[in-house]
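S.K.: Pasting the sequence and the predicted model now:
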Amino acid sequence: MTLEAFADTIVPGEKRFPGDRAVAGVSTGGGAVASGALELLDQSASGYAAVLEPLADALNAHATGYATEAGIDLDPDVPPFAALDHPHRTALLQRLLAPGNPEKEMWVGLALFSNMAFDSAAHLATGEAMAAGHPGLATIGITRPDPDGLWRFPEYSYGRQLAPIHPGTTATGSPS
């Protein structure tokens, strides 16, 4: 729940259900949590899978200190970071991500993975993510593939062809 609340603070989304405490619900549509931030972080290739629990503990310790400093009574039924409302979560993350914070790199990494889950679905095959209606890819306007599952781009992204096709390029687009 703590790391979901972190990811939701980085890329907010709407609540998944009425009593959702991790997702603050300050945005419409799916954010980092609905886009699979925790699934991405939990993959061994992320480099974070083995340290997610200690990171959540550290974030909750920071949230407890922040709440004490700000005079906030935290709900004991949820982890301290999730108990903070969105503006306070944001304020705490601004501190943790600030230049000069000795822990900055650790928190920046988590933030990057939260963004990566949203804007590239790095933990999923793109075709599968699109078929499942991945909220981040839909939000940024990734086009669907053609019926055969391949992406083709009839218009150049810059509105003009930047270079001629190499004469050795095969009909499938592979270099010779």
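M.R.: Okay, I see it.
S.K.: contacts, neighbours, all on C-alpha from now
M.R.: Noted.
S.K.: Contacts only, for the residue positioned nearest the centre of the chain.
M.R.: Nearest to the mean C-alpha position of the chain, by CA atoms, centre = their mean, lies residue 114 at 2.4 Å. Residues near residue 114 by CA atoms under 8 Å, 6 or more residues apart in numbering: 7, 10-11, 32-33, 37-38.
S.K.: how about 7 Å then?
M.R.: Residue 114 sits next to 7, 10-11, 32, 37 when contact means CA atoms under 7 Å, 6 or more residues apart in numbering.
S.K.: Likewise for residue 41?
M.R.: Neighbours of residue 41 in contact, by CA under 7 Å, 6+ apart: 48-49, 113.
S.K.: and the comparison structure, right after this:
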Amino acid sequence: MRRIPERKVDIGPDATITLEAYADTIVPGEKRWPGDRAIAGVSAGGGAVASGALDLLRWDATGIHDGLEDLADRVNDHARAYADKAGLTLDPAVPPFVSLDYDDRVRLVQALTAPGHPEKDFWVLLSLFCNMAFDSAAHLHTAEALAEGHPGLTAMGITQPDADGLWRFQDFGYGRQLADPHPDTTPTGSPA
């Protein structure tokens, strides 16, 4: 069972909304409220943000937790340059990346993660963690995430554990049993 994060790095509100917008660009979801600027609302259901992307990014186990403010500043600098080049007017009420519409966010992230971009490693790593929050809930206990309706695990059809908290699968993945269990295997599935 995974450990719950013990230390989360605090980040400011501009970095938070910027990184939420980045996470929503990677795995989009629906707006949390009508005026939500971070979430573009291009998909139904919860995306990376609803799956806890910011909690995962702020977790010290990621190794990028201390650089989140810098990553937010960098993507905002890139958003300013992108907007200047595209002739877009940014809303000064929100950070530049948040001000971009969803399609422009996607184009910018595609450019940042493209082969040959000098900062590609930063943006690919950030994107992977955003996706990881959705598809594995790496920052949460799986059973607890499922009990709380985690959007990604639910969307992928991950089943609830048995009453004792363990997963047992009655149907074999290949449609048939490939081998008999070792005779010394315990009832919990562990080797003796």
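M.R.: Happy to help now that I have it. Computed from a predicted structure; not experimentally measured.
S.K.: Structure 2: helices as residue ranges?
M.R.: Counting by DSSP state H, structure 2 has helices at residues 13-26, 53-58, 68-86, 96-99, 102-112, 120-135, 142-147, 151-155.
S.K.: residue range for the fifth one in structure 1?
M.R.: Okay, so that is helix 102-112 of structure 2. Aligned by TM-score structural alignment, helix 102-112 of structure 2 corresponds to residues 86-96 of structure 1.
S.K.: For the residue nearest to the centre of structure 1, give its distance to residue 13 of structure 1.
M.R.: 12 Å (CA to CA, to the nearest Å).
S.K.: residues bridging contact with these two, i.e. touching both?
M.R.: In contact with both residue 114 of structure 1 and residue 13: residue 32, using CA under 7 Å, 6+ apart.
S.K.: are any of the contacts of residue 41 of structure 1 buried, and which?
M.R.: 48, 113 (16 or more other CA atoms under 10 Å).
S.K.: now the contacts of residue 41 of structure 1 as JSON lines including distance to residue 163 of structure 1?
M.R.: Formatted as JSON lines, these follow (distance: CA to CA, whole Å):
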{"residue": "48", "distance to residue 163 of structure 1": "41"}
{"residue": "49", "distance to residue 163 of structure 1": "43"}
{"residue": "113", "distance to residue 163 of structure 1": "34"}
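S.K.: Straight-line length of stretch 132-143 of structure 2, end to end?
M.R.: Terminal residues of stretch 132-143 of structure 2 lie 16 Å apart, using CA to CA.
S.K.: residues in structure 1 matched by that stretch, start to end?
M.R.: The aligned range for stretch 132-143 of structure 2 is 116-127, by TM-score structural alignment.
S.K.: what do you get for stretch 181-188 of structure 2?
M.R.: With TM-score structural alignment as the criterion, stretch 181-188 of structure 2 aligns to 165-172.
S.K.: How about that stretch, which residues are buried there?
M.R.: Buried, per 16+ other CA under 10 Å, within stretch 165-172 of structure 1: nothing.
S.K.: measure the nearest residue to residue 138 of structure 2 once chain neighbours are set aside to residue 125 of structure 2 for me?
M.R.: Distances taken as CA to CA, 6 or more residues apart in numbering place residue 132 nearest to residue 138 of structure 2, at 6.5 Å, with adjacent residues excluded. Distance of residue 132 of structure 2 to residue 125 of structure 2, computed by CA to CA: 10 Å.
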